[in-house]
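pasting a predicted model and its sequence here:
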Amino acid sequence: MPQSEAKLQSEILKAHKDNDYSRLCELYAKAAQTRSDVNQACFLATQAYVFGLQSNHPLTEHLHSFLKNHGREE
């Protein structure tokens, strides 16, 4: 596993432990951007979207559009 991916996973785990939904939205969105497989990217973007909705994060609108463009959201 590349160093940056390991660091990202570590940050995600810490944000889960801290119940930091805003940070989780950002981290999952970042993880989604690193994936070349559209299914993996959409899975991670969905996680980001859910945490974005919970924290009223400004990325929520962009994530919703991304998911709509890939047939994952209405």
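Sure, I can see it.

only C-alpha atoms for contact and neighbour calcs from this point on.
Fine.

now do the buried residues in stretch 36-52.
Applying a neighbour-count criterion of 16 or more other C-alpha atoms under 10 Å, one finds 41-42, 44-52 buried in stretch 36-52.

against Ala6, how distant is the residue nearest to the spatial centre of the chain?
Geometric centre of the chain, nearest residue: Tyr28, 2.3 Å, by C-alpha atoms, centre = their mean. Distance, Tyr28 to Ala6, by C-alpha to C-alpha, to the nearest Å: 13 Å.

got it, and Pro58?
Pro58 is 26 Å from Ala6, where distance means C-alpha to C-alpha.

and here is the other one:
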Amino acid sequence: MAERDAALDALILKAHARDDRAALVTLYAQAADLAETVDRECFFLTYAYIFALELGHASQAGLRARLVAYGRE
């Protein structure tokens, strides 16, 4: 698990360095999917949602729905 987290963290950092916001939507959503707690999941969902909103990304409605389901909108 730690190796997977470290690999995903590295990909997120690289995407930030490239300002690749489309990749950040995907990577943060993946991190949310792998989160072990609701708080951690919502943390990553929030970042995925913010980048999705900035881009008009197709996943924004689904990301918002997940946050709403947790009362985190």
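It's in. Here the structure is a predicted model, which means the values were calculated and not measured.

returning to what we had before: isn't the residue nearest to the centre of the first structure up against Phe43?
No. The criterion here is C-alpha atoms under 8 Å, and Tyr28 of the first structure misses it with Phe43 at 9.3 Å.

contacting residues around Leu11 of the second structure?
Each residue near Leu11 of the second structure by C-alpha atoms under 8 Å, 6 or more residues apart in numbering is listed here: Leu27.

could you check how far it is from Arg4 of the second structure?
Leu11 of the second structure sits 11 Å away from Arg4 of the second structure when distances are taken as C-alpha to C-alpha.

just Val68 of the second structure next, same as before
Val68 of the second structure is 27 Å from Arg4 of the second structure, where distance means C-alpha to C-alpha.

what are the ranges of the helices in the first structure?
Assigned by DSSP state H, the first structure shows helices spanning 3-17, 21-33, 38-55, 60-69.

ok and the second one relative to helix 38-55, angle-wise?
Direction vectors for helix 21-33 of the first structure and helix 38-55, defined by axes from the mean of the first three to the mean of the last three C-alpha atoms, to 10 degrees, enclose an angle of 170 degrees.

which residues are in contact with the nearest residue in space to Ala48 of the first structure that is not next to it in sequence?
Once flanking residues are discounted, Ala48 of the first structure sits nearest to Cys25: 4.1 Å by C-alpha to C-alpha, 6 or more residues apart in numbering. Applying C-alpha under 8 Å, 6+ apart to Cys25 of the first structure gives the contacts 47-52, 57, 59.

turn those residues into TSV, columns for distance to Lys17 of the first structure.
Below are these laid out as TSV (distance: C-alpha to C-alpha, whole Å):
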residue	distance to Lys17 of the first structure
Gln47	16
Ala48	16
Tyr49	19
Val50	17
Phe51	14
Gly52	17
His57	19
Leu59	22
